[in-house]
Structure formats: structure tokens, C-alpha cells
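Participant: here is a sequence with its predicted model. Questions after.
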Amino acid sequence: MNITLHNLGRRFNQEWIFRRIDYTFSSNQKYAILGPNGSGKSTLIKTLTGQLAPSEGTLDFSIAGVAIPIEQVYSHVSIAAPYIELVEEFTLNELLDFHFKFKSYLAGFDKDVVVDLLGLGKSRSKELKYFSSGMKQRVKLALACCSDSNLLFLDEPTSNMDLEGEAWYLDLVHKTSRPDRVLIIGSNQEKEYAFCDSFLSIVNYK
């Protein structure tokens, strides 16, 4: 899968968050979008996932050279981000059942495997509103990474996580890597993206 950006820009009112980005994201590669807080990393990710329309330029999506219409891109995307909310009235079992009605499990994964991966077997029937912030972050990451998607976006992936959680995150990324997947991480912490192949600094596109 490829995402090709042609002169891409996004602004709010008269302020350009980024502009003139010409870049291609390709399968079997891991990318990091870098920049300080408030620099526009999340805005770029929202544009790449179709949550925001570009203010200028175009985005092209394709698989094996076949174009994918923008209105169908959502079916190829999974994402974990601070602005993506969990349904906290659901139990963990209910959330997994709900999420995977819309997404297929990644090959080799199922409900029991994901629960075991989370280490939350004793909390399957607990409502998410009673989970700690670190537990919720693990759930967000597992839902995204264990979904069968060509495009995986992780924005600030270790927010609310302790050192054990950070190590768990790195192991999760390793276990769910696939040759046909594009991984894009938005971060300003090297520990979250040190394993990436390519780096795009948002401050170069102001």
C-alpha cells in the first residue's frame, strides 16, 4: 500500500499548520512524523486518515498500483490516538466484540489472544471506566495493532504508560508488524519511534 502526498497543506483560518509536503509512505516501512507539541503532527495524521480534508494539494492511496477512492480508505486504516475515545460503558469483552464487528483480526490473533496479550484476563468483565489510564492506553494500542489493516497510525503511543507499558508497546509493534502494512507514528519521544525506517519532520513544512 502507498500513500502519496502532492503539495499537501492544511491551515486553520489564516495559519498554515503545514504546506508543500511531497512524500510517499510505502508498505513494509515504519515512519515517524516528528515535531514538538503543537507543531501539527496530529493534524497531519488526521489528514492522512481522512478525518480532515487538505486545504491544498492531494492525497493518493493505492494497493499494487490500483487507486483507492478516498471514501474507502477508512476500511484500510486502524489508529490509536489521544483523541480517539473508548466506549467506557463497555466491558473489555464487549469492546472487543464491538470493535471486531467492523475490523477483522490480524492473522494469528483472536479475542483470547488479544486479552492474553493485554494481560487483562481477570478484567474481561470489568467496564473500561474502571481501568487505569495506562490500561486504557494498552487497549487502544491493541485494538489498532491487532486489526487487519494496511495503514496503522499510532499518535503519541506511550502516553499514560509507565516503563513496563513502554516495553509492552515495543513488543506489540514487533509482534504485529506485517510486510503489507504501513506504520506511521506521531511522536516527539525517541523511545517511541527509534525503530522506524524513515522520519518526516513537520517543522520542515511550515
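Facilitator: Sure thing, it's come through.

Participant: going forward, measure contacts between C-alpha atoms and count neighbours the same way
Facilitator: Noted.

Participant: in stretch 159-168, what's buried?
Facilitator: For stretch 159-168, a neighbour-count test (16 or more other C-alpha atoms under 10 Å) marks Ser159, Asn160, Met161, Gly165, Glu166, Trp168 as buried.

Participant: what about versus this one:
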Amino acid sequence: MEYIVRTHDLCKAFNGDSAVSNVNLNIRKGEIYGLLGPNGAGKSTIMKLILNLLKPTQGVIEIFNQTLTDTSYELFKRMHAIIEYPIFYEKLTAKENLDFHCEYMGYHNKKDIKTALELVNLKNIDNKAVKNFSLGMKQRLGIARAVITKPELLILDEPVNGLDPVGIIEIRDLLEKLNKEYGITILISSHILAEIEQIADTIGVMNNGYLVDEVSMEFIRENNAEYIEIETSHARQAAYILDSKLKINNFKVLDAKKIRIYETDRPQNEIYKTLVSNDIPIQSINTKTASLEDHFLSLIGGGENV
């Protein structure tokens, strides 16, 4: 198995405060790797470390089977990244921005500018200054700039942040195309679990600076567990009835209005009747299948065990 990026006990501290702790990341060639975690979990810090924008306090980073050093200039010709929002020369057009980018990258095949703009579906904008672009258009132009030099590795930090639903779908479709048709390995960070669930091959879950799990989406799908989800305005009282009256032990109170029961052999109508007969109002009761969100929340301490 060939890896594009590997980190070994990677650590980064700022003024004595740890931002990343002992992270062992493994990104395979040709996959989309989704880095998930709440704000402040360390996702952006890891990306900046891989890009040599930050220096690790401890640990080793391997890219294309080479250890990253202060003089690893050749490695960065094989990769590109967008950290936070892409920045452009606002008064120039998209084509002029890409032309300028090719100049300072030493990339001389200018015919690829048109191809890159078509790839990200930026058309009929020849005379339009970038300052007049929407956020979604700027994100797509950023990706065009990132892929014009044909990188083997693309690193994107929250690329759908702030986009409307249509913009999110467009970016998702574009990333899938870059990965499947162009063979680009993609590392993408996000807090939008539903989007990552649809495109990622592997998930890395960050929490408080630690990589708490690294798992394939295939494994998550194959090991999906069914559960019964109850919505009620009296979750605490319902939990007492489940335990004392129905003798159900394997359940979790997620919040003040939601309970999940993992003993799915118990008929829903029996649960419903018992709760209602004990004056517990039920808004809904349904059988569902565990998702990436459930896996994620279980790792970062979401919900409340009973």
C-alpha cells in the first residue's frame, strides 16, 4: 500500500500550549481523506505542518516517502493547497490571476488555463474582475489555481465553508471528479459531516489536538448498527421508564429531547405504548441506521451515557 502522507508522533505547541499531540496520520495514494473535528481540534494546524508553514515541536512528516525538511522544495511542486479562503488580485480577471500564478510557479503550458477554468465550471467571465465574483466562484477559482499545475496531492481547509447548498454540491462534484478522473489525492478538512460522508474514503477524527480515530468509510458502512430513536420532551422520565418498566439497558440519552435504544429486537409499538401509558409524550419513534455522525459523536463525547 502506497502512502502519500504519513506523520509519526507529530506534535505542535504554541507558547507551551499543545495544539497537536502525537498524531499518526496515514493518507493513501489516490484517496480522499477527510479530516473531521470541532473548531480548535487541530485540523488546520496539521495541514500547515504538512505544508511547512509551521514547524513541528516534535515528530516526523513524510510526503511522497521523503522526510519533510526545511529544504524540501521539490516536494511542494507536486502538491497544492488552499488554507482558509483563497486570495486573489481582485482587480484582475480569473484568467489574468491564473496566468500570473503560472508565471511565478514556472509553469509554462498556458493552454491549461482554459482547461482549468472549464474544469471548475467558470465560463463566460473573461472580462469580469474577481472582486465581482461570488464566494462560490472564488472557491472554484481557488481550486482551478490549485490544480492547474497538475498536483499529485491537493490539501483543502474547509473548502465549502460559507457556501450555499448549491455551491456545496458543486464543490463536492468537482472534488470527486479531480479524484476519480485525474487521480489527485485529496486531504480535506471540514466540520460538515454529511458532506465528508459522501466523498471521503478514509476519515481522521481530531479532538483536542489528538487523532482519536482513523477509519475507512467502508468499515463504518459495513458496521452500521440499527437503533430506535425516540423524540420526546421528557427524555429523563422516558429513560426511567425504559429502565424500570421495560428493562431496557442499552440506550443513550443524547439530549433533553432525544433517546437512542440499541436493543432493536424490542417492538416499537411496545415501547411506544409503555411510554404513553406512563404519561410520556412522544413526538416520534423510528428505526434508524448509525452514520458517520454517530461514529464522530461517540469519539468526541457527544451525547450522554445512561
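Facilitator: Structure's in. What do you need? Keep in mind the model is a prediction, meaning the values are calculated, not measured.

Participant: related to what we said a few turns ago, out of the buried residues of stretch 159-168 of the first structure, which are inside strands?
Facilitator: Of these, none are assigned to strands by DSSP state E.

Participant: possible to save those as TSV with distance to Val66 of the first structure?
Facilitator: Shown next, in TSV, are those (distance: C-alpha to C-alpha, whole Å):
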residue	distance to Val66 of the first structure
Ser159	36
Asn160	39
Met161	39
Gly165	38
Glu166	37
Trp168	36
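
Participant: narrow the residues you listed to those in helices?
Facilitator: Gly165, Glu166, Trp168 (DSSP state H).

Participant: and the second one, what pairs with it in the second structure?
Facilitator: What it means is Glu166 of the first structure. Counting by TM-score structural alignment, Glu166 of the first structure corresponds to Ile168 in the second structure.

Participant: name the nearest of the buried residues of stretch 159-168 of the first structure relative to Tyr105 of the first structure.
Facilitator: The shortest approach to Tyr105 of the first structure among those belongs to Trp168, at 19.5 Å (C-alpha to C-alpha).

Participant: for Leu141 of the first structure, see how far away the closest one is.
Facilitator: Applying C-alpha to C-alpha, to the nearest Å, the value for Trp168 of the first structure to Leu141 of the first structure is 10 Å.

Participant: leaving out chain neighbours, which residue sits closest to the aligned partner of Gly35 of the first structure in the second structure?
Facilitator: In the second structure, Gly35 of the first structure lines up with Gly37, judged by TM-score structural alignment. Excluding its sequence neighbours, the residue lying closest to Gly37 of the second structure (C-alpha to C-alpha, 6 or more residues apart in numbering) is Met206, at 4.8 Å.

Participant: going by distance to Ser27 of the first structure, which of the buried residues of stretch 159-168 of the first structure wins?
Facilitator: Trp168 (23.7 Å).

Participant: mind listing what the closest one touches?
Facilitator: By C-alpha atoms under 8 Å, 6 or more residues apart in numbering, no residues touch Trp168 of the first structure.

Participant: can you give me the helices in the stretch 151-300 of the second structure?
Facilitator: Using DSSP state H, counting those that start in this stretch, the helices of the stretch 151-300 of the second structure run over 165-182, 193-199, 217-222, 235-244, 268-277, 292-300.

Participant: now those helices as JSON lines including distance to Ile83 of the second structure?
Facilitator: Shown next, in JSON lines, are these (distance: least, C-alpha to C-alpha, whole Å):
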{"stretch": "helix 165-182", "distance to Ile83 of the second structure": "15"}
{"stretch": "helix 193-199", "distance to Ile83 of the second structure": "17"}
{"stretch": "helix 217-222", "distance to Ile83 of the second structure": "25"}
{"stretch": "helix 235-244", "distance to Ile83 of the second structure": "42"}
{"stretch": "helix 268-277", "distance to Ile83 of the second structure": "47"}
{"stretch": "helix 292-300", "distance to Ile83 of the second structure": "23"}
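
Participant: nearest approach to Thr57 of the second structure belongs to which of those?
Facilitator: Of these, nearest to Thr57 of the second structure by C-alpha to C-alpha is helix 292-300, at 24.7 Å.
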